[in-house]
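1. sequence? don't have it. structure:
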């Protein structure tokens, strides 16, 4: 039987935090606005780095590297999705051994080669390898920024905190996709569009070095949490949390499957839309507009939807958002005779639907996870969510090669609607604490 006192984890975390800074920890957005704002800017650089790929890389696969299989073109998304998903899962366990700030900085160091590889890769294999590094970078940096923001604000403002976090990342992603489309029109698919990433890497690393760790804030929340705090999840605890989040808890299971399908349709459209709209006569600037508008609305829309999730609950936004996304996918085909209109309408609905879903899902997982297990629970949820990128790209490649791009979009619409209905059945808005 363990002899560790119930309050020991909180005291250990507090001791670590004291070595980081002598300032007393306080929970709340207003109390931590400076650190929170700094983390918002860091998240913007994280999103900008992955935004480099949204417009140009699928077209580079077919036009620069002359790949003839859609599955081969989408292989870079599969590599990114699998790596990011596994890193998300590992990130939760790594927080038991390393501070969040250390993992954040490590993620940026691993991302340094990415823009250079995308700009000058001599073969498609280099692009795939760059996306392995990008997946690790995104898994560590995005996981740590969202965890640190949740640590700072406490339980009352999680929806707003996650909304601001995701808004910064995806608005930057969308703006970068838009800019790379225009750069590609003027200067070609490579290297000019990809070299914007150097700015994101330098800025993200420099700002991350200035961020303070949030161990003291976790300790403070643990001390206030009703009941004894269990030991932090290490070793087998990760797999216990994985099983609890993935299957045993109905609400967490519902959130995990919704996150997976949400990113499945994003991964699918990431690869399919540039090829689909190019086939229907749109140029790079128009495709950049479509690929930029979707994450811009997705990002900026999360500020009001994150706040709304704190007021009306998580479930209404999750269910409605999935159904809106399904409608956006369907209308992309219904209006395809007017491809620019089809792309814009689809991008608007996909962006708004995802803006409803994203912060509400992260907040729902945080609601149902004990603070000492939250990092692992969020890591598990983000594992399932981001494995959706790989699943979407794989599904898109197989269906597009066999049945065509249109059938691939139909499949995504059906799966997204079904996931929304399943979320309505499984997710409860009753928080765990």
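-> Cool, the structure landed. Remember, it's a predicted structure, so these values are computed and weren't measured experimentally.

2. all contacts plus neighbour counts: C-alpha atoms, from now on.
-> Noted.

3. ok, and the closest non-adjacent residue to residue 24?
-> residue 216 (8.0 Å; C-alpha to C-alpha, 6 or more residues apart in numbering).

4. what does stretch 49-61 contact?
-> Contacts with stretch 49-61, where a contact means C-alpha atoms under 8 Å, 6 or more residues apart in numbering, come from 67, 73-74, 115, 124, 134, 138, 172-178, 180-181, 184, 189, 193-194, 196-197, 200-201, 270-271, 274-275, 284, 287-288, 291.

5. just how off-centre is it within its chain?
-> Put simply, stretch 49-61 sits 17 Å off its chain's centre (C-alpha atoms, centre = their mean, to the nearest Å).

6. which parts of that stretch are buried?
-> 49-61 (16 or more other C-alpha atoms under 10 Å).

7. ok, how many other residues are close to residue 198?
-> Residue 198 is flanked by 17 other residues according to other C-alpha atoms under 10 Å.

8. what count of nearby residues applies to the closest residue to residue 193 other than its chain neighbours?
-> Excluding the flanking residues, the one nearest residue 193 by C-alpha to C-alpha, 6+ apart is residue 180, at 4.8 Å. Neighbour count for residue 180, taken as other C-alpha under 10 Å: 32.

9. below is an additional structure, to be compared with the one above:
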């Protein structure tokens, strides 16, 4: 395997190509997200519960395979890990395409779809952990925060564009046609990064996975608590506006997205310069203010401001805490650490929806954002405790 040392002139351009590759490839995940439940519930006639399971099973697969992906990145390098992930994206989309053909029965189609969604979750683990490890190898550990910020922009940009695009292609091409497009995009992303230099994996003894998790659990818990408000807003802000008869229900996510992207563009360098924990503390304070404002807002204007503040606050927590994770583990276990760290965020995204739904049933949609504000406040307190936590000596290198 070829290797490369960080190069001030070429590494940023290489990282941009990797981010664009991830954006194109992640569209395969994002476009299928809203369509899978519609296909199961309406075209297969299997109901909303199984439709929701078809969506959520990919997130469960992602959580369960983060450890495996981290091990691949550490042993074989980030480039190979990412390449495997992109190939699995394409294979998973082809399996889902088969579910769009006429099968003997709807349950048979559903079973094939679930198999494809499970494989998609594994591909997502490999692609994301691989690109972060590869990017840090090319840019150097001192710029790990910038790597995570830029990679996150590619991923969330795909989510923002993928939903509407996926629904439009579904109505125009049908489910099988959409899955064919989803199979091609990761291959285009693979071609985009094929010529970039690999970074040889670091030699050295590797500690067991759970020992690594004991080192990074605090950073992971902070990201998990931040993700509660993120997921709650994404799922329920439109319903909050509709339930209160407010206009502009579609602008809540737009305000959130604008704040999220703006903060990444302007402040993506701050975790590397100031340290991850101080940036996370400030970010969580802003997120908490946004969530509480959504809870208390008497009208749509203040609610949209709350959505904007939530986007500004959520934006930098993952890369900020990720910088501390990278610094707390030896180089040969960065992939494992990043994989375990990302699983905390996956857990927040996967678990918030059902819990928030129960809160909405009992206390209304506003109560969801009170819970989000409390979670961000708890995350802030946990991050503040980390200011007095010594850096692990194994982070050298």
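-> Noted; the coordinates are in hand. No experiment lies behind these values; they were computed from the predicted model shown.

10. how near is the residue nearest to residue 193 of structure 1 to residue 294 of structure 1?
-> 15 Å (C-alpha to C-alpha, to the nearest Å).

11. please identify the helix or strand for the aligned residue in structure 2 for residue 391 of structure 1.
-> Residue pairing (TM-score structural alignment): residue 391 of structure 1 is matched to residue 351 of structure 2. In this assignment (DSSP states H and E), residue 351 of structure 2 forms part of helix 334-363.

12. so how far is residue 102 of structure 1 from residue 110 of structure 1?
-> Taken as C-alpha to C-alpha, the span from residue 110 of structure 1 to residue 102 of structure 1 is 13 Å.

13. and what of residue 170 of structure 1?
-> 24 Å.

14. so the two - more neighbours on which side?
-> Shown here are residue 170 of structure 1 and residue 102; by other C-alpha under 10 Å, residue 170 has more neighbours (31 against 15).

15. what's near enough to touch the more buried one?
-> Residue 170 of structure 1 sits in contact with 44, 47, 48, 295, 296, 298, 299, 300, where contact means C-alpha under 8 Å, 6+ apart.

16. burial count for the counterpart of residue 147 of structure 1 in structure 2?
-> Correspondence of residue 147 of structure 1 to structure 2, assessed by TM-score structural alignment: residue 133. By the criterion of other C-alpha under 10 Å, residue 133 of structure 2 has 32 neighbours.

17. now do the helix or strand where residue 243 of structure 1 lies against helix 374-403, angle only.
-> Using DSSP H and E, the element containing residue 243 of structure 1 is helix 236-243. The directions of helix 236-243 of structure 1 and helix 374-403 differ by 50 degrees, with axes from the mean of the first three to the mean of the last three C-alpha atoms, to 10 degrees as the criterion.

18. mind giving me the packing neighbours of the helix or strand just after helix 236-243 of structure 1?
-> Where DSSP H and E defines the elements, the next helix or strand beyond helix 236-243 of structure 1 is helix 250-279. Where contact means 3 or more C-alpha pairs under 8 Å, 6 or more residues apart in numbering; DSSP states H and E, helix 250-279 of structure 1 is packed against helix 53-63, helix 284-300, helix 339-367, helix 374-403, helix 405-426.

19. which parts of helix 250-279 of structure 1 are buried?
-> 250-278.

20. circling back to that earlier point, quick one: the residue nearest to residue 193 of structure 1 and residue 287 touch, right?
-> No. Residue 180 of structure 1 is beyond contact range of residue 287, at 10.3 Å (criterion: C-alpha atoms under 8 Å).

21. so which bits of stretch 364-382 of structure 2 are buried?
-> Counting neighbours by 16+ other C-alpha under 10 Å, stretch 364-382 of structure 2 gives 365-380, 382 as buried.

22. show me how far that stretch is from its chain's centre.
-> Counting by C-alpha atoms, centre = their mean, stretch 364-382 of structure 2 comes out at 20 Å from the chain centroid.

23. and stretch 25-35 of structure 1, by the same measure?
-> 24 Å.

24. next secondary structure element downstream of the helix or strand encompassing residue 129 of structure 2?
-> Following DSSP H and E, one finds residue 129 of structure 2 within helix 106-139. Downstream of helix 106-139 of structure 2, the first helix or strand assigned by DSSP H and E is helix 144-193.
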